Structure formats: structure tokens, C-alpha cells
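Asker: Need a 3D model of the sequence below.
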Amino acid sequence: MKQKELLGNIEHVIRQQCHDDDIKQIVYDSRKATPDSLFVCVPGEKVDGHDYAKEAITNGAKTLVVEKTVELYSGINIIKVNSARQAMAQIASKFYGNPSAKLNVIGVTGTNGKTTITYLLRNIFEASQQKTGVIGTINNWVGNEKITTERTTPEAPDFQQLLKTMLAEGVKTCLMEVSSHSLSLNRVDATSFQVGLFTNLTEDHLDFHPDMEHYYKAKKKLFAMTRKANVINADDPFGARMIKELESNEMTTISYGITEGGNLDLRAMDITMDFKGVHFIAKGLGMNHSISLPIPGKFSIYNALAAIAASRVMDIPQNNIVNALEKTKGIPGRFQRIDEFKDFGVIIDYAHTKDALENVLKSIRQFAGGRIITVFGCGGDRDTGKRSKMGKASGELSDYSILTSDNPRSEDPNNILQMIESGVKSTGGKYAIIENRKEAIRKAILMADKNDIILIAGKGHETTQTIGDKTDHFDDYEVALDVAREEKII
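Answerer: All right, here's what the predicted structure looks like:
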């Protein structure tokens, strides 16, 4: 594709024009530059792409997109733009043929629930014989082909290429988690969404966002990119604010929730919950159906309502929705029960914020026949403010807390544990500190009595643990089973 066609309406200045060759690839990593590629010099948090322009050229790049002044390399086209990230997203979309315009893209954003909702939607759409793609935290999927993912939302060139691959493979609907990072860093610019879905907003990622207002405004960007409807959780305070602020928007806004009163478009009524799942009647948007979802917890009702609302916007028949939800199997690391334990329960969950941990613990309390024993930690090199808050939540809502390592990364694990401990201490709750995560899980299993529930929180689906500069295989689900076998419990 020619440079002029790729640049389109992007505001730019040609600093140097040496050729009119076809551009054969868009790259932002100098190591992946190939002959006749276009290299976008993206300033990053730790490294600056402008410093790697020469390496990209050595590897074959013939065109540079920059936002800073760089050397005028011989034979290289140099295009200056106001924002390399914004330009990269628009260039990538154009290069791959604007694939989102030919797909039904449903974007899910919010602090909690994104992964579960995309998986529920996948089940619903495939039950209606629609081939789907999924982009998210656990894995990316093109139909039944699993693709390993490095981040929740890929960088723009990788994202647009993935959408093009989905089109080529006959995918009709793409269900994707849209992170606040991706919205702030322009990864999904130049993307057309049929539906935008907002789950909730609680304290998270404040190592990246300066405050909650910045976090909220990043999430809100998605809802200016939709073509069919915006689906919002009206029971969440930020969701209620979002609905009000979208009133002036010409796009249809659909509200869902469980709170009585108010003018909700979709509501859950007659709710019951137990260890096996949730049961409710979904009313609104053409629904008046009893639903049994085999995933426990109040939050599961909200996730189901979100999936129902988005499905109805896309004209999925009511019975297909109900049947797909009721056949849903457990989602890795999302309130995932380990069925091999018989005398007491063991649940793996990704809860890594105060709000998520509170929601999971409150849900467990509704059906726990004995004590709740919670094993958790907090990630290193991330938001430090949530550590004591998570400790406080566990101290208040658990009968016993076991503080351990999550992914300490470059931080001293003991410093992280001390921060969490301050929150637990403030509640007077019982706790132990065991830095080794496997041994922490072992203690929980050995101390559990009949009808107790063990919650292993924080890592969920993750299969590695990073301590210092070393990353080793570690899967909470596998470790819990390994310990139980070592102790001859199962």
C-alpha cells in the first residue's frame, strides 16, 4: 500500500521523501522490522521508539513515522505527526482494510467482569451458529483456534491484523475486552464497535491513571466509538453517571441492573443463589425468562445481564440466550470451583482489587456452611494504594486470611506483605503470613474443616509467577490439586 493512501487524513508533515515504494508491513518494534516496512517511533513508559529508528532501518524499514526530530537517514521517508500512537492506529486500520467495519465488534470495558462477559457472549453467539472471535485477558480466539495473548488489548497493528485474520476465517462477531490502557494509549482508535458495554468501575490501575476521574474518562472513550448501542450497568455509581452523560449522545443507551425501582431496560428479579450458581428471571428487552447460570455469586447476575443485553441488541433469539447461559461451563480463574475437593470447597478467582475481593467474599458468605479461608497477595510494581484496602476487606469478610506472594516482580515481597498486613490488622481478623504461595495454599488446605470454603485469590487463570527477574510456571488450580495429593487429601 502506498504511503499517501495510508496517511489519508492524518495531519502530518513530510520531513523527508526519498521513495514511493509500497509499504509491506506496519511495525512498532524495531526488532520486527522487515524490508519495505513502516516503523512507528512510539514513545513508551520505559523506552522510546525514536531511539531505535536506526535499528529498524537496518532491519529493512524504509519509512519512519515520528513525533520527535530524528536524523534524516539516507533513502528513508520520514513523516512527522502530532501523536505517533494515534497515527499508528489509523495507519494500521487502513493497512489491514478497516476490518472492524466488516465485523460485529462488541467491546466490554470496566474494572471487573470483562473476561466472563466475553466468554458468556461467545457461548450465546455460537449457540446461534455465529462464528466468533475473542480478544481478552486469558487468550485470544479465532473460532476454535486459541492464540496466546500478552496483554488484554493488543497494540494497534497487532489488533487490526487479528481482526483481519478473523474476517478471513469467517468470523462474524468479535467479542473483546477493552482495557483502560488501550483506550488511553489509542490502541483501539479507528475501530468501529457495534456495541460498547460498561460493567463497573472500582479502584484499580492507579499506578497508570493518576486518579479515578482519569480512569473513568479513559473508559468513557469507548462509548463515542459505537454504531448501534451502549449497554451500561445502572447499579454502578460510575455507570449511573455514564448513562446521564450519554443522554446527549444520539446513540441508544441500554441500562441493566438488579436494584428495585428506576427505569431499567433489563432487570434481574426473583434472585436465588447457592454454591452451584445463580437463578433469576430476566425481564426486559423482550425477555421474561427464568435463567439458571452455573456460576455462583451476585456478580454473576450482573455479568449475565450484560451478556443478555448485548445479545438482544444484536437480535439473538431469547431462547438461544437462555440455553447458552444454562450450558455455560466454568471460566478459568473466574470463581472456578475445584470439584475434586469433597469435604470443603476450594475456589480460584482473579479478584485482585478491593471491590472484586469484597464481591467474591460476600458471595461466598451467602452459601458457606463453615469458615472462609482466604489466600491472597498483591502484585509488585503496581498500585500500592490498594494493598492495605484488600487486606482490610479480607480481614473483615474472611474468618482467616493467609497473606502470600502474588507476582512481586522487582519489589521485595515482604514489603508488599507488610502493606497488606496493615489492613488486616486494622480489622482484628485472624491471619498468617506465608510468603511462599504454594506453602500458603498448603496451610489453607490443611487447616480447612468440613464445609469450609478456601478462596485462592489474585492470580486466577495465570500460569506463571514473577519474582525478581525470574518467571516460573505457577497455576493456583494445579498447585491446590498437587498439595492435596501430596497430603493425601484427594
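
Asker: Please count neighbours and contacts with C-alpha atoms only from this point.
Answerer: Will do.

Asker: Endpoint to endpoint, stretch 404-415 covers what distance?
Answerer: 11 Å (CA to CA, to the nearest Å).

Asker: how about it: buried residues?
Answerer: Buried residues in stretch 404-415, counted by 16 or more other CA atoms under 10 Å: 404-409, 413.

Asker: residues making contact with it?
Answerer: Under the contact criterion CA atoms under 8 Å, 6 or more residues apart in numbering, stretch 404-415 has outside partners 375-381, 416-417, 433-437, 440, 458-459, 465-469.

Asker: for stretch 181-189, same thing?
Answerer: 85-86, 89-90, 153-156, 159, 208, 218-219, 221-222.

Asker: SS state for D21?
Answerer: With DSSP: H, G, I helix; E, B strand; the rest coil as the basis, D21 sits in coil.

Asker: Distance of it relative to V40?
Answerer: 17 Å.

Asker: what's the spacing between Q194 and K164?
Answerer: Computed as CA to CA, the Q194 to K164 distance reads 17 Å.

Asker: Looking at those two, which one has more neighbours?
Answerer: More neighbours surround Q194 than the other of Q194 and K164, with 23 against 20 (other CA atoms under 10 Å).

Asker: Now show me the structure for the sequence below, then we'll compare the two:
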Amino acid sequence: MRLSVLLNGLTDETIPDIEIKSMTNNSQQLVAGCLFLAEQGIHSHGLDYLSDADCRKIGAIVYQTGYDISRFSNYRHKMIGVDKLNEKVSAIAKRFYQPQLGQALIGVTGTNGKTSVTNFIAQLSGYGVIGTMGYGDIKHLNELSHTTPDALSVQKILAELSSYCDGVAMEVSSHALALHRVASVAFSVAVFTNLSQDHLDFHHDMADYFAAKSKLFAFASVNTAVINGDDDYGYRLAKTAEKNGKRALVFGQDERVKHFAEYVAVSNVKLSAQGISATLSVHLADYQGTEQLQTPVWGRFNVDNVLAAALALYATGQSLSDLLRKASALHGVNGRIEPIDLGANTIAIIDYSHTPDALDNVLASLREHTDNKIYTVFGCGGDRDKKKRPLMAEAVNRSADIGIITDDNPRTENAADIIADILTGDIDKSRFEVIGNRRDAIRFALQQLSSGDMVLIAGKGHETYQIIGTEKTHFSDHEVVREWLAEQER
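Answerer: Next up, the predicted model:
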């Protein structure tokens, strides 16, 4: 593609008349004749990493203005400055990769539940996914480093997925929205799951966090908003969406969901070892009636997640009744309230819950399954929101019998300092143990179980690594449980 086409309307500078066959924003992936996009990041600029040899190799350099380019005087003929390039990379990449999907693109945002909703969408429809667990079809996922990749990678992945998936459901993080990673992604349907404290190391406060999430619903391409009306932020968002002329499909158990033109009211929620069920009072533009939801996944909150997935697909033109029937064949998501039968009437639950609200919800659901003891192994990530650490302990204190505090990706922080922060919560410390080594903590919890007891192993879910310092080493909660179980069976 000609460079002039890629940058049309994005800069007033002279654009070299050259053909671009590849592009990158990673200085370690440069190839001869490529286009290098040099953005201003949070801590550095893309031009910081270019050597003379790199500049000789590159076909053209598009850089974010405001950077002193005097050291690049020999390569000025290759350089094109673009104001606010980081806001325009998505458009440039879309022009280059030209993703073409046959079905509506669905974006899912919220603090908790994004992975489950996108996974349920994929199970119900054959959609591909992009998110925390990777991208691709759900049986063959490619690893990602971020929930929502950078702007260039998003468009490249969408183009790849369009070759074998009709539609895509994407997890859209608040970081992605704040940093313009999805600025030119043509979402048709936007889903809001819930909002609770997280990422306040990045966002100034909850208002800033909500403002970032809300951006998805302001996209001109979004025609339908699927929103959890039980959530206070969701209720506000649904009101705004309706006011702005968007179709709002609101669901929940609170009576206020009936304030909207189109809604699904949830009642009679029941949990069992076989899964969850609920009665749905449906009031949509083309269908009013009563439906039953019956699905073999655990967790009261999964009523919301399954319903969000079904309504998102309904918004693309599929039959809600058919989708709810298909929900009877859903399976749980790896590392999301995932039960492992330990024998002797004991169960381990592996879950990704790493926010206070997620822990509250998972523990509340587990409490409905047992009157016996619930042990909870948990920790908090290093170099992340410190304010939520004591709140995590308080969530465990409310609904679990015993909390076992351990390491969970301490990164460059001192693990003991993280645990000390957790212990500042308003908790009964006599019901908490501290075992820093995560393997030892899990094994300790498993050894305590008596008939009818459960252990929740929280925070990592599907992850297969532990980050200590800057080094990522292999670690799997699943493997620790299964190794322990194999030892008991010998």
C-alpha cells in the first residue's frame, strides 16, 4: 500500500511516494523497507530505540511530534511527523490490514466477567475472541501480553481472525480505551458487565475509571448497548446510551431495569451442583414473553454473564429463544469458578478473581453451595493498585472461614510489603494464615479440607506463570492441585 494512502488526512507534512509492505511499532521487529510507527508512550518515545543501522533499514518513519529529531538529520527524508500519532495508529493499521468480518463486532467491557462473556459468545455462535486468555477460536488460542493488545496488533489480529471467523467478541479494557488502542475498531454492539475498584494505579479515581469505560458506548459505530442494570454505573450508562439514541438492552434483577424501553428482568435464580437456572421476563421490541435459563456453569454472577452474551448475539440478529436453548450446553471457562473434584466430598475452585468485588461474588456463590468451611488462597499483584489490597482481605473475611495470604505476581515489589498491605484490612487476623510461597500455600489449604469443605484458589485462574521481579517463570494453580491429588491417590 502507498504511504500516501496510509497517511491521507493525518498530516500536513510531505509524504514520500513509497510502497509499504510491512509495518511495526516495535523496534525489535524492523525489516528492510518497513514503516516504523514511533509513538509517544507513558515513559518513552519510539524514536528512543532507533539506531543508525535501524534508520538505514527502515523505509519510512512516522513519528509522534514533540520529539527533538536533530540526531536523525541524515534520515530526515524518511521521517513524517504526525500530531497525536498514538490516537491515529488504529486508523493507519486498519487501512493497512483491512479486516473484513462477516458478522457484527462485539466489544465487552467492565471490571469483571469480560472473559466469561466473550467465551460464552464464542460457544453460542462460533465467534472468535480477543482477550485475557488470548485470541483465536476458543479451542485454539494464541497468547497475548495484554487483555486488549496495542492499536496496530488489534487490527492485525482482526484481519487474521476474519480469515476463519465470521465475527469477533473482544474484551475492551479501560487501558485500551484511554490509550486509543481501539479508536478505529468498528464495534456494532457494546457490552457492559459491571464496575468496581481496580486499576486505580492507572486511573485517578473511580470517576476516571468509569469515564474510560464509557468511551466504548460513545463510538459512532455502536448501535446497541447491552448493559447490566443492577450495577449503579451500568444504570447510569444505560440512561446515557438511550439519551444519545443508542438501542439499550438492559438486564438484571433490580426492578429499575423495567425503566427502559427494552429489558430482560431476572428472577427465581437457583444454584445447584448441576449449574444455575433463572426465570427471564423478556420485554424487547420484537418479542415479549417468559423464558427459562438453564445452564451447567457455576456462580450466581454467571446468570449475568450468560445473559449478556445471549443479548449481545440477539443484537446481531439471532433468536434469543434459540440462544437460551443453546445455553443449556455451555461449559465453564478455564480458570473461572472452575471446580476440581478432590474426592472425599471436597472441592477445589480455581478462579481468576483478583478484585474485591470479584472475590465477594465468587465467595457468595460458593457459600450457597456449602454450609461447611471455605478456605481461600489469595494475594495481590505487585506494581498494581495498592488501595485494593486491604479490601481483598476484607472480602475474604466476610465470606470465607479461613484466608491464606500468598504471592500473586509480586513483580518488582517486595512480596512481604504486599502481604503487609493486605493485612491492614479490617479483618479477624486469627482466621488468616500467611504462606508466601504459592505452591506451599495451596498445598497447605488442600491438606486442611474435611468432608463438605471447599478451597477457593483465587487470582491466577488460567495463568501459567508467576512474575517475580521482571522474570516470568512457569507456575500453574491447576498443576499444583492435580499434583497434590495424584499424591493422595498413590
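
Asker: TM-score of the superposed pair?
Answerer: Remark: TM-score between the superposed chains equals 0.93 [TM-score structural alignment, normalised by the length of structure 1]; 478 aligned residues with a CA RMSD of 1.9 Å.

Asker: In helices, which of the contacts of stretch 404-415 of structure 1 appear?
Answerer: Judged by DSSP state H, the contacts of stretch 404-415 of structure 1 include 416-417, 437, 440 as members of helices.

Asker: hmm, back to that, so for D21 and V40 of structure 1, which residue has more residues nearby?
Answerer: V40 (27 against 14).

Asker: corresponding residue for that one in structure 2?
Answerer: By TM-score structural alignment, V40 of structure 1 lines up with L37 in structure 2.

Asker: close enough to count as contact, its match and S22?
Answerer: No. If you go by CA atoms under 8 Å, L37 of structure 2 and S22 don't touch, sitting 11.1 Å apart.

Asker: how much space between the counterpart of G385 of structure 1 in structure 2 and D232 of structure 2?
Answerer: When structure 2 is aligned by TM-score structural alignment, G385 of structure 1 is paired with K387. Computed as CA to CA, the K387 of structure 2 to D232 of structure 2 distance reads 21 Å.

Asker: repeat for T193 of structure 2
Answerer: From T193 of structure 2 across to D232 of structure 2, the span is 11 Å (CA to CA).

Asker: When these two are compared, which one has more neighbours?
Answerer: The residue with more neighbours, out of T193 of structure 2 and D232, is T193; 23 against 12, by other CA under 10 Å.

Asker: From E394 of structure 2, how far out is the residue lying closest to the more buried one once chain neighbours are set aside?
Answerer: Leaving aside its chain neighbours, T193 of structure 2 sits nearest to G110 (4.9 Å; criterion: CA to CA, 6 or more residues apart in numbering). Going from G110 of structure 2 to E394 of structure 2 by CA to CA gives 22 Å.

Asker: Same question for K114 of structure 2.
Answerer: 24 Å.

Asker: what's the answer for E479 of structure 2, then?
Answerer: Between E479 of structure 2 and E394 of structure 2 the computed distance is 28 Å (CA to CA).

Asker: out of those two, which sits in the more crowded spot?
Answerer: Neighbour totals were compared for E479 of structure 2 and E394, and E394 leads with 22 against 12 (other CA under 10 Å).

Asker: Hmm, that one is touching L423, no?
Answerer: No. At 9.2 Å, E394 of structure 2 does not count as touching L423 under the criterion of CA under 8 Å.

Asker: Quick check: which element contains the aligned residue in structure 2 for A444 of structure 1?
Answerer: In structure 2, the residue matched to A444 of structure 1 (TM-score structural alignment) is A445. Per DSSP states H and E: A445 of structure 2 is located in helix 438-448.

Asker: And that helix against structure 1, how far off on average?
Answerer: Mean deviation of helix 438-448 of structure 2 from its aligned counterpart in structure 1 after superposition (mean CA distance after the TM-score superposition for structure 1): 0.7 Å.

Asker: State the span of structure 1 onto which the helix or strand containing V117 of structure 2 is aligned.
Answerer: According to DSSP H and E, V117 of structure 2 maps onto helix 114-125. Following TM-score structural alignment, the partner segment of helix 114-125 of structure 2 in structure 1 covers residues 114-125.

Asker: For the match of G385 of structure 1, which non-adjacent residue is spatially closest?
Answerer: L200 (7.6 Å).

Asker: can you check A356 of structure 1 too?
Answerer: Nearest to A356 of structure 1 is N112, by CA to CA, 6+ apart, at 6.8 Å.

Asker: go on, M166 of structure 1?
Answerer: Per CA to CA, 6+ apart, closest to M166 of structure 1 is V142, 5.9 Å.

Asker: And the one you found, how close does it get to Q86 of structure 1?
Answerer: Distance, V142 of structure 1 to Q86 of structure 1, using CA to CA: 26 Å.

Asker: Next, count neighbours for the closest residue to T118 of structure 1 other than its chain neighbours.
Answerer: Leaving out its chain neighbours, the residue that sits closest to T118 of structure 1 by CA to CA, 6+ apart is L175, at 5.7 Å. L175 of structure 1 has 27 neighbouring residues, counting by other CA under 10 Å.

Asker: So what does L175 of structure 1 match up with in structure 2?
Answerer: Alignment note (TM-score structural alignment): L175 of structure 1 maps to A169 of structure 2.

Asker: Okay, that match and H204 of structure 2: tell me how far apart.
Answerer: To H204 of structure 2, A169 of structure 2 is 28 Å away according to CA to CA.

Asker: Equivalent analysis for K57 of structure 2, please.
Answerer: On the measure of CA to CA, K57 of structure 2 and H204 of structure 2 end up 41 Å apart.

Asker: Looking only at neighbour counts, state which of these two leads.
Answerer: Between K57 of structure 2 and H204, K57 has the larger neighbour count (other CA under 10 Å), namely 14 against 10.
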